[in-house]
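Novice: sequence plus predicted model, see below.
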Amino acid sequence: MRLNDFSRNIRVRDQRGSGGGIGGGKKLGCGAIVVALIGAVFFGIDPMTTLGTIDQVTQSAPSGSGQEQAQSGQTVEESCSVGPYSRESCAALSSLDETWAPLFAEANIPFQRPTLNFYDGQGRSGCGSAQAAMGPFYCPADEGIYIDTSFYDQMERQMGAGGDFARAYVMAHEYGHHVQHLTGLADQVRSAQSSNPTGANPLQVRMELQADCYAGVWAAKNRDLIEPGDIQEGLRAASAIGDDTLMRNAGRRVSPESFTHGSSAQRMEWLQRGLQTGDEDQCDTFADLRR
């Protein structure tokens, strides 16, 4: 994907080399739920153990504003030039800002740019600790996208999901959770999950599939930047991180009731819907619940 260079107006924090730690925040929001099965594939961690650990970390995290991340004093240019994939991630963020801001203006909804947070191995977020085993995530408490860019190497080596568009898809998916946060949908889903815990996972799946669709919408609105093979890269990545595929690769029985992100087929379907329509209104994964 031929992304333009990033705008210096993007919001970036660089925690690499800061030593990590636990930041403020009391609760993981919808977009911040760990891709625990990725931890299982990459590190041999039991997904349920991972989720339990994150819950404990979140509950024990000291209260705070979520703005206590380590500050390196680096400029945006410097932060976006450190290590592999940083500049590419910043370029994707810039494109996402430029694509979504006008859509929010048209809908007369206040828009706030998210902050891209780089960390290395371990960092802090407004939702608690950030660890490489989590994979990329979005924290609504501080409106931050968190990523250890070594994840992209693991994606390519261990999941066969490499390529610049695959990496951009990951960024666009997490940005989709920011869109859900700004529109208020994320809060509605969290409320519904709290009142009906047995239905929490199916609601979470719908959230994730909508974020996939939003990623496709972003790509469709920037179709002039797409190169041959990009769409295939994105679909391959979506398939590789489907819950059923991750469970099989981890040697676990496929258990649809445990899905939190959707099957490979579902993830590809909703990414394709966004790509084909370029219309965010076609990403309503909750439509049947309102009938």
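Specialist: On my side now, so go ahead. Not measured: the values here are computed from a predicted model.
Novice: going by C-alpha atoms from here, please, whenever you check contacts or count neighbours.
Specialist: Will do.
Novice: now the helices for this structure?
Specialist: Counting by DSSP state H, the chain has helices at residues 36-43, 47-60, 76-79, 86-106, 150-159, 164-183, 185-195, 200-220, 230-240, 243-249, 264-277.
Novice: tell me the buried residues in the last one?
Specialist: Buried residues in helix 264-277, defined by neighbour count with 16 or more other Cα atoms under 10 Å: 264, 266-275, 277.
Novice: swap in the shortest one?
Specialist: For helix 76-79, the neighbour count (16+ other Cα under 10 Å) marks 76, 79 as buried.
Novice: here's the one I want to compare it with:
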Amino acid sequence: MTPAHDLGGNRDASSLTDSVHGMSAVAVQGGSFGELLRSWRQRRRVSQLDLGIEADVSARHISFLETGRSRPSREMVMKLAEELDVPLRHRNALLVAAGFAPVYPEREVRAPEMSVVRQALEKILAGHEPYPAVVVDAAWNLVAANAAAAMFMEGVPDELLAEPVNVLRLSLHPKAMGGRLLNLAEVRAHLLYRLRRQAEVSGDGRLAELHDELAAYTYPGVDLNVAHVPGPGDILVPLRIAAGDRVLSMFTTIATFGTPVDVTLSELAIETFWPNDEETAAAFATS
């Protein structure tokens, strides 16, 4: 992970990549508007009839759009994309495929127009200290981190810290956090499930490939099938990290920007780590 405020910039392992690439090849690599629309509708598991009702058109019209017999208006493209909850990046692709100019800009985080965003991120990161906080993009690559997040890099090989640094790879790699998590089986199952759902919903082949990579990691002597039975005091699954002779217990929250109209901004997420017990809070307060 980068220094504080640096704003630069189980399923079978093969089956997820195959299924996501198979379902999303058109959406990710391009195609006609009809092909793209059908791909997103099927991914959302919405029938032509249901989509037509939500968009206030007939199922027949949806069928004609998908087969190319009808050409959508710009307003119809935007309406269908909204109803299908298509990510902004792919809404631009739908517009271009339909013969219209893209609507949503994509700016670098360091662009002058993003100064307000950078200021907000810097305040959030700094304000969360002494606890760790990171900013990631859609592929879980690190965009920024506060000083406290340096704990996640301790003892990590240089090859895992080469740009782009992937937060989920750091979390589960056996030579990184994966080798220090005392409840690895639980955390691994949760992260892989979340990543699998993101890959399926977004159609992003990068996430499917990352899932397969993480799922293939091996941990000698660790039983990954051990399931923790929640106790009466449990309210969530914490990260239990070995830190020298101490055990740090933390949970996380994830925040995104509301109502974004910029592609980059829509794909940023802020993950903050919080102490799960008084001992962990004290350890960070004195570090």
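Specialist: Looks like it arrived, so ask away. Not measured: the values here are computed from a predicted model.
Novice: TM-score, when you put one on top of the other?
Specialist: Here the TM-score for the pair of chains, by TM-score structural alignment, normalised by the length of structure 2, is 0.24; 124 aligned residues with a Cα RMSD of 6.8 Å.
Novice: state the distance from Gln131 of structure 1 to Ser79 of structure 1.
Specialist: Distance, Gln131 of structure 1 to Ser79 of structure 1, by Cα to Cα, to the nearest Å: 19 Å.
Novice: hang on, Val143 of structure 2 is in a helix, isn't it?
Specialist: No: counting by DSSP: H, G, I helix; E, B strand; the rest coil, Val143 of structure 2 is not found in a helix; it is strand.
Novice: surely it meets Val135?
Specialist: Yes: at 5.3 Å, Val143 of structure 2 and Val135 qualify as touching, with contact defined as Cα atoms under 8 Å.
Novice: ok, back up a step: quick check: of the buried residues of helix 264-277 of structure 1, which lies closest to Pro202 of structure 1?
Specialist: Of all these, Gln266 has the smallest distance to Pro202 of structure 1: 12.6 Å, by Cα to Cα.
Novice: wait, the closest one touches Gln210, no?
Specialist: No: the criterion here is Cα under 8 Å, and Gln266 of structure 1 misses it with Gln210 at 10.4 Å.
Novice: ranges for the helices of structure 2?
Specialist: Remark: helices assigned in structure 2 by DSSP H are 13-29, 33-43, 48-55, 59-67, 74-83, 88-97, 115-128, 167-172, 184-202, 205-215, 263-266, 278-285.
Novice: for Arg246 of structure 2, find the nearest of these.
Specialist: Set against Arg246 of structure 2 and scored by Cα to Cα, the helices of structure 2 come closest in helix 278-285, at 8.6 Å.
Novice: got the buried residues for the closest one?
Specialist: So, applying 16+ other Cα under 10 Å, buried residues of helix 278-285 of structure 2: 280-281.
Novice: run a quick neighbour tally on Asp212 of structure 1.
Specialist: By other Cα atoms under 10 Å, 32 other residues sit near Asp212 of structure 1.
Novice: hmm, I typed the wrong one, I wanted Phe43 of structure 1.
Specialist: Using other Cα under 10 Å, Phe43 of structure 1 is surrounded by 11 other residues.
Novice: then the one 5 residues further on?
Specialist: Taking other Cα under 10 Å as the criterion, the count of residues near Met48 of structure 1 is 12.
Novice: identify the residues contacting the closest residue to Ala215 of structure 2 other than its chain neighbours.
Specialist: Using Cα to Cα, 6 or more residues apart in numbering and skipping residues adjacent in sequence, the residue nearest Ala215 of structure 2 is Ala13, 6.4 Å away. By Cα atoms under 8 Å, 6 or more residues apart in numbering, the contact set of Ala13 of structure 2 is 211-213, 215-216.
Novice: okay, the residues you listed in a markdown table with distance to His190 of structure 2 next?
Specialist: Converted to a markdown table, the contacts of Ala13 of structure 2 look like this (distance: Cα to Cα, whole Å):
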| residue | distance to His190 of structure 2 |
| --- | --- |
| His211 | 12 |
| Asp212 | 14 |
| Glu213 | 15 |
| Ala215 | 12 |
| Ala216 | 15 |
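Novice: which of those residues sits closest to Phe273 of structure 2?
Specialist: Closest to Phe273 of structure 2, out of all of the contacts of Ala13 of structure 2 and judged by Cα to Cα, is His211, at 22.2 Å.
Novice: can you get me a residue count around the closest one?
Specialist: 25.
Novice: distance of it relative to Ser202 of structure 2?
Specialist: Per Cα to Cα, His211 of structure 2 is found 13 Å from Ser202 of structure 2.
Novice: for Gln42 of structure 2, same thing?
Specialist: 12 Å.
Novice: between these two, point out the one with more neighbours.
Specialist: Ranked by neighbour count (other Cα under 10 Å), Gln42 of structure 2 and Ser202 place Ser202 first, with 23 against 15.
Novice: is it true that Leu248 of structure 2 touches Thr280?
Specialist: Yes: with contact defined as Cα under 8 Å, Leu248 of structure 2 reaches Thr280; the gap is 5.1 Å.
Novice: excluding its backbone neighbours, what's nearest Asp187 of structure 1?
Specialist: In space, Asp187 of structure 1 is closest to His181, 7.0 Å off (Cα to Cα, 6+ apart).
Novice: you'd agree that neighbour is up against Val189?
Specialist: No: with contact defined as Cα under 8 Å, His181 of structure 1 does not count as touching Val189 (10.2 Å).
Novice: burial of Lys60 of structure 1, as a residue count?
Specialist: In this structure residue 60 of structure 1 is Ser, not Lys. By other Cα under 10 Å, neighbour count at Ser60 of structure 1 equals 15.
Novice: any idea how far it is from Gly128 of structure 1?
Specialist: 9 Å.
Novice: next one: Tyr138 of structure 1
Specialist: To Gly128 of structure 1, Tyr138 of structure 1 is 12 Å away according to Cα to Cα.
Novice: out of the two, which sits in the busier spot?
Specialist: For Tyr138 of structure 1 versus Gly128, the count of surrounding residues by other Cα under 10 Å is larger for Tyr138: 33 against 30.
Novice: what about the more buried one, distance to Glu77 of structure 1?
Specialist: Between Tyr138 of structure 1 and Glu77 of structure 1 the distance is 22 Å, computed by Cα to Cα.
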